[in-house]
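Student: Only the shape, not the letters, is given here:
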């Protein structure tokens, strides 16, 4: 069921003009995704935005960053066990210290992308559900959508 954008009357789905008021009817197109870059571009983006807590981050950016950190930690643990070296253990500790702030920042931006405050990051159990949710289409109070660039805002006034 399709309705006229001008007068609200019911229309045939393929009608280019409303027969009641003559208003042109535009067909809504599917949203375009802004997908620029591969795994390392998304995984390293939080380091380029080291302590940026404003704005938004896609699920891809958040989860690729965590996957990258897990891979680096796995490699450090593997080499620490292989060489029985405590200096590699210190590298792992240094990695945690260096990545803590960008990890919190990308988590806050990820929550902003689902139109939630970054303070939700303090509730770890709820976070798994919130961080897996899709982006809100259009702009929200934290800025334009990185996933749906140029899409009009469909939120209620």
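Tutor: Happy to help now that I have it. What you are looking at is a predicted structure, and each value in this text was computed from that prediction instead of being measured.
Student: alpha carbons only for contacts and neighbour counts from here, please
Tutor: Noted.
Student: burial measure for residue 111, as a count.
Tutor: 28 (other C-alpha atoms under 10 Å).
Student: surely it meets residue 131?
Tutor: Yes - Residue 111 lies in contact with residue 131 (C-alpha atoms under 8 Å); the separation is 6.3 Å.
Student: joint contacts of these two?
Tutor: Common contacts of residue 111 and residue 131, defined by C-alpha atoms under 8 Å, 6 or more residues apart in numbering, are absent altogether.
Student: hey, where'd the helices end up in the chain?
Tutor: Along the chain, counting by DSSP state H, helices occupy 39-48, 59-83, 86-113, 124-131.
Student: how about those, which one is nearest residue 150?
Tutor: helix 86-113 (15.3 Å; C-alpha to C-alpha).
Student: Not counting sequence-adjacent ones, nearest residue to the residue nearest the centre of the chain?
Tutor: Closest to where the C-alpha atoms of the chain average out (C-alpha atoms, centre = their mean) is residue 58, at 1.5 Å. Distances taken as C-alpha to C-alpha, 6 or more residues apart in numbering put residue 110 closest to residue 58, at 6.1 Å, once the chain neighbours are dropped.
Student: alright, now check it against this:
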């Protein structure tokens, strides 16, 4: 879980996608508090939001790949609800192996 956080390749399951969203909202809450407590809070928030946006885009693309869809579908408003609820493709698909299958160890 949580491998290649900023990569757009591969697949993730519902649990990792949910935890990604929860962690992002917790960090955003902390950044929001920073705007009121730190003198340069707005700069800190802006600097923190750039990697967070990239992270959530990457996680969204990987979740779309987990269901066998293109990552571009996440631009549809409200589509993230479907990504939280829909089961991923069983087994491998064109985007990679199932995240539920354990990785094979070399002999």
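Tutor: Looks like it arrived, so ask away. Only a predicted model underlies this, so the values are computations on that prediction, with no experimental measurement involved.
Student: Trace residue 92 of the second structure over to the first structure, please.
Tutor: By TM-score structural alignment, residue 92 of the second structure lines up with residue 139 in the first structure.
Student: just residue 66 of the second structure next, same as before
Tutor: Counting by TM-score structural alignment, residue 66 of the second structure corresponds to residue 113 in the first structure.
Student: right, and residue 76 of the first structure touches residue 92 too?
Tutor: Yes - taking C-alpha under 8 Å as the definition, residue 76 of the first structure is a contact partner of residue 92 at 6.4 Å.
Student: Pick the most deeply packed of the helices of the first structure.
Tutor: Sort these by mean neighbour count, taking mean count of other C-alpha atoms under 10 Å, and helix 86-113 sits at the top with a mean of 19.
Student: Mind giving me the packing neighbours of it?
Tutor: helix 39-48, helix 59-83, helix 124-131 (3 or more C-alpha pairs under 8 Å, 6 or more residues apart in numbering; DSSP states H and E).
Student: which other residues reach the shortest one?
Tutor: Contacts made with helix 124-131 of the first structure from outside it, assessed by C-alpha under 8 Å, 6+ apart, are listed as 59, 107, 110, 111, 114, 120, 121.
Student: Superpose on the second structure and give me the mean offset of it.
Tutor: The superposed helix 124-131 of the first structure is, by mean C-alpha distance after the TM-score superposition for the first structure, a mean 2.6 Å from where its aligned residues fall in the second structure.
Student: number of nearby residues for residue 75 of the second structure?
Tutor: 11.
Student: which one in the first structure is aligned with it?
Tutor: Checking TM-score structural alignment: residue 75 of the second structure goes with residue 122.
Student: Report the separation between that match and residue 40 of the first structure.
Tutor: For residue 122 of the first structure, the distance to residue 40 of the first structure (C-alpha to C-alpha, to the nearest Å) stands at 27 Å.
Student: Please name the nearest non-neighbouring residue to residue 43 of the first structure.
Tutor: residue 65 (4.0 Å).
Student: Per the alignment, name the residue of the second structure opposite that neighbour.
Tutor: Using TM-score structural alignment, residue 65 of the first structure lines up with residue 20 in the second structure.
Student: shouldn't that match be in contact with residue 57?
Tutor: No - between residue 20 of the second structure and residue 57 there is no contact under C-alpha under 8 Å: 10.7 Å.
Student: residues near the residue nearest to the match of residue 66 of the second structure when sequence neighbours are not counted, how many?
Tutor: In space, residue 113 of the first structure comes closest to residue 56 once its chain neighbours are excluded; the distance is 4.8 Å by C-alpha to C-alpha, 6+ apart. The number of residues packed near residue 56 of the first structure is 25, by other C-alpha under 10 Å.
Student: counterpart of residue 56 of the first structure in the second structure?
Tutor: By TM-score structural alignment, residue 56 of the first structure lines up with residue 11.
Student: With distance to residue 10 of the first structure added, can I get the helices of the first structure in TSV?
Tutor: As requested, these are exported to TSV (distance: least, C-alpha to C-alpha, whole Å):
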stretch	distance to residue 10 of the first structure
helix 39-48	45
helix 59-83	38
helix 86-113	35
helix 124-131	37
